[in-house]
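Asker: got a structure for you, letters missing:
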């Protein structure tokens, strides 16, 4: 089978969907890989390196003309015109965007969105959300350190002592836990909050203090358990108590990193404008939920704004700023997914009895398989 690796054209996207490591493995399985010229330059991979791994370098038309295309993000309208009917497309296609999936179906594309994979042990090796969120959590702390006008660690110098920065992390999923670990390495004093009680041990094991908001009803406890590794919307009564706890700690924090997301829904508000107004001048907010509306109403996607002396950053693709490692992890995720749709003989086969394949299949034969309300 001919597998195409196009160069990503989305604004600010520097990742690539295949690396020399994964291309060698794909070629060894009997497939031909067509890489668009300069597809990996922003991730530190040249055409010569791809060729040495066994790939053929071609044009955009060559890559998009392949039988199976591996992408980082969903193709643009102009890219769609280069894709033939019956082509298989695998990538992070935003499965909750019905318009995007409808366009793919209209073009007769068989599309798999890896973000839709179930959060199970078997699917961990192809969990693109986790692999990219891990990088985002790391980079978020470095971005905060860049904007924070003081040192992160405590320093004792001849000129006096510098206090350690106080960091508050809201949401302890993959990104949040990596942010805790990174901030700890930089010497910060860390507190973290999450609706799920199960993450308390993880938070404390990384050296942070858990901001505990007790549950008062069975409904609150049930919602806190979450679904598929994600938090569920919490009752208003609990949200009010958490908001008050966050408000008090944010006033004392130097850096706040918010990471809370609910798949397919607007991000919950965790840091109110009123709280930001009472934060210390010079403090920093990094809102990792900016692409889904933000955890703070003052966040502007892909911009840095200053409100009441507080710097608020709304990055939507921090993983793309660590392009080499982000691409390496993502390419391995794709490779592990391909193992599920190729037989041992190298034939493409959609096995809908496989729960991962069935969950990721968005459209096929001109029909939308999964549509969100």
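Answerer: Here it is on my side, so go on. Fair warning: this is a prediction, and the values are worked out from it, not measured in the lab.

Asker: okay, CA-based contacts and neighbour counts for the rest of this
Answerer: Will do.

Asker: residue boundaries of the strands in the stretch 201-350 of the chain?
Answerer: 209-210, 255-258, 284-287, 304-307, 310-313 (DSSP state E, counting those that start in this stretch).

Asker: what's the following helix or strand after the one helix or strand residue 33 maps to?
Answerer: Element membership for residue 33 (DSSP states H and E) is strand 32-36. Note on strand 32-36: by DSSP H and E, the next helix or strand toward the C-terminus is helix 47-52.

Asker: in that next one, what counts as buried?
Answerer: By neighbour count on 16 or more other Cα atoms under 10 Å, the buried set for helix 47-52 is 47, 50, 51.

Asker: could you redo these as TSV and give each row distance to residue 252?
Answerer: Below are the buried residues of helix 47-52 laid out as TSV (distance: Cα to Cα, whole Å):
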residue	distance to residue 252
47	50
50	50
51	54
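
Asker: for residue 233, state which of those is nearest.
Answerer: Of all the buried residues of helix 47-52, residue 233 sits closest to residue 50, with 45.1 Å by Cα to Cα.

Asker: quick check: closest non-adjacent residue to the closest one.
Answerer: residue 20 (5.6 Å; Cα to Cα, 6 or more residues apart in numbering).

Asker: right, and the one you found touches residue 53 too?
Answerer: Yes: the pair residue 20 / residue 53 is scored as a contact, 5.3 Å apart, by Cα atoms under 8 Å.

Asker: helices and strands around the strand holding residue 33, which ones?
Answerer: strand 2-5, helix 20-28, strand 56-58, helix 60-64 (3 or more Cα pairs under 8 Å, 6 or more residues apart in numbering; DSSP states H and E).

Asker: right, so those: which one is the most enclosed?
Answerer: strand 2-5 (a mean of 25; mean count of other Cα atoms under 10 Å).

Asker: check which helices and strands that one sits against.
Answerer: Partner elements for strand 2-5 (3+ Cα pairs under 8 Å, 6+ apart): strand 32-36, helix 60-64, strand 68-73.

Asker: dropping in the other structure now:
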């Protein structure tokens, strides 16, 4: 029986510095019987040179060779579909729910697309594979560091001979993985931090980190499925936006982290709210991407300064700014998922398995994920 060949693609997205497998993970996969191909310079932006992969037992190849010779292609973000032959397997954070056309295209190519976004996170067995959590954790940390660096004053209380500097007042909107990590890190940096989330259970989580909870008197419960907040109706959204707009001007730094997979992020911070902030304030929108963001004025991948002197940072891939830590964590997620999918050297798709039912988007020429099963591929009705 031939060993399964895993190919590590060089990320194509602008500004993406992560790599799907680091050299240590390659060595572990080799020990488990996998062949590993690595596209030339795939890890260079994360400070993992081709020589390190070669020493770990990988074969360095061109992009065309990788697509031709790999059974399974692993990526951080969606790799190019051009050149993918029928029967290939692609694993990554593919964003299929935000772009159903991708699922249709993959099905039309007879490619098996496996997306971390569909992982049933409530299952304890799925936790080692949870790439969204590992990357959100890093993004929340980076947001705290980035805003502290961008803020023109001190985060902690400082008492010096030159006078006393009050601590920065920071508001974190959304208490998921990224939000809680941001709260924790901001607290360690010495700022006074307040958290907000519409989910009732988040109030205790925020308080457990030593932060205050911002009570807007909004929906009694905003919990949805999968640990995410539910979508608010139009009236609830307007009430939330108005409540936040009345309070955001009290803070020096606002970090927003509210996302719902496959849907437009909730608009939390309006332009009016940003205009109410003092000059020198910072807003970081961790949801600013192709579907929009939490902040009305944010732009994906850009930092802008408003007319009233507020710096607005938009970036829904903030983990890519810490490529070593992010790639290391992501590698572990990839290895865990491969271990679950591959038995005795054979990758077998079994949609009766709850984990596979969540992550497998397309297989055998069909869109099989229940959230996308109605999607038609090109040439099919």
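Answerer: Good, I have the coordinates. What you see is a predicted model; the values in this text were computed from it and never measured.

Asker: now the TM-score, please.
Answerer: The TM-score (TM-score structural alignment, normalised by the length of structure 1) is 0.94; 364 aligned residues with a Cα RMSD of 1.6 Å.

Asker: any idea how far apart the tips of stretch 356-369 of structure 1 sit?
Answerer: The stretch stretch 356-369 of structure 1 measures 14 Å between its terminal residues, going by Cα to Cα, to the nearest Å.

Asker: please disregard the earlier target; I meant stretch 270-280 of structure 2.
Answerer: Stretch 270-280 of structure 2 has an end-to-end distance of 18 Å (Cα to Cα).

Asker: what of stretch 56-66 of structure 2?
Answerer: 17 Å.

Asker: show me what residue 228 of structure 1 aligns to in structure 2.
Answerer: Taking TM-score structural alignment, the alignment pairs residue 228 of structure 1 with residue 226 from structure 2.

Asker: which residues touch that match?
Answerer: Residues near residue 226 of structure 2 by Cα atoms under 8 Å, 6 or more residues apart in numbering: 120, 121, 122.

Asker: okay, it and residue 120 of structure 2: tell me how far apart.
Answerer: 7 Å.

Asker: then residue 89 of structure 2?
Answerer: Residue 89 of structure 2 is 20 Å from residue 120 of structure 2, by Cα to Cα.

Asker: possible to save the helices and strands packed on strand 2-5 of structure 1 as TSV with distance to residue 289 of structure 1?
Answerer: Below are the helices and strands packed on strand 2-5 of structure 1 laid out as TSV (distance: least, Cα to Cα, whole Å):
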stretch	distance to residue 289 of structure 1
strand 32-36	32
helix 60-64	31
strand 68-73	18
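
Asker: out of those, flag the one nearest residue 342 of structure 1.
Answerer: strand 68-73 (11.5 Å).

Asker: mind reading off the mean deviation between that closest one and structure 2?
Answerer: After superposition onto structure 2, the average distance of strand 68-73 of structure 1 to its aligned residues comes to 0.8 Å, using mean Cα distance after the TM-score superposition for structure 1.

Asker: am I right that residue 191 of structure 1 is in a strand?
Answerer: Yes: per DSSP: H, G, I helix; E, B strand; the rest coil, residue 191 of structure 1 lies within a strand segment.

Asker: and the counterpart of it in structure 2, how far from residue 214 of structure 2?
Answerer: Aligned counterpart of residue 191 of structure 1 in structure 2: residue 194 (TM-score structural alignment). Here the criterion is Cα to Cα. By it, residue 194 of structure 2 lies 6 Å from residue 214 of structure 2.

Asker: between the two, who's got more neighbours?
Answerer: A count of neighbours by other Cα atoms under 10 Å puts residue 194 above the other of residue 194 of structure 2 and residue 214, at 21 against 17.

Asker: need the contact list for that one.
Answerer: 169, 170, 171, 172, 183, 211, 212, 213, 214.

Asker: take these and lay them out in a markdown table including distance to residue 85 of structure 2.
Answerer: Listed next are the contacts of residue 194 of structure 2 as a markdown table, based on distance: Cα to Cα, whole Å:
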| residue | distance to residue 85 of structure 2 |
| --- | --- |
| 169 | 53 |
| 170 | 50 |
| 171 | 48 |
| 172 | 45 |
| 183 | 45 |
| 211 | 51 |
| 212 | 53 |
| 213 | 52 |
| 214 | 52 |
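
Asker: in helices, which of these appear?
Answerer: Among the contacts of residue 194 of structure 2, the ones falling in helices (DSSP state H) are residue 183.

Asker: before we move on, back to that, nearest to residue 349 of structure 1, out of the helices and strands packed on strand 2-5 of structure 1?
Answerer: Using Cα to Cα, the helices and strands packed on strand 2-5 of structure 1 put strand 68-73 closest to residue 349 of structure 1, at 12.2 Å.

Asker: contacts made by the helix or strand just after the closest one with the rest, please.
Answerer: Per DSSP H and E, the first helix or strand lying C-terminal to strand 68-73 of structure 1 is helix 77-80. With Cα under 8 Å, 6+ apart as the test, helix 77-80 of structure 1 has contacts from 64, 104, 107.
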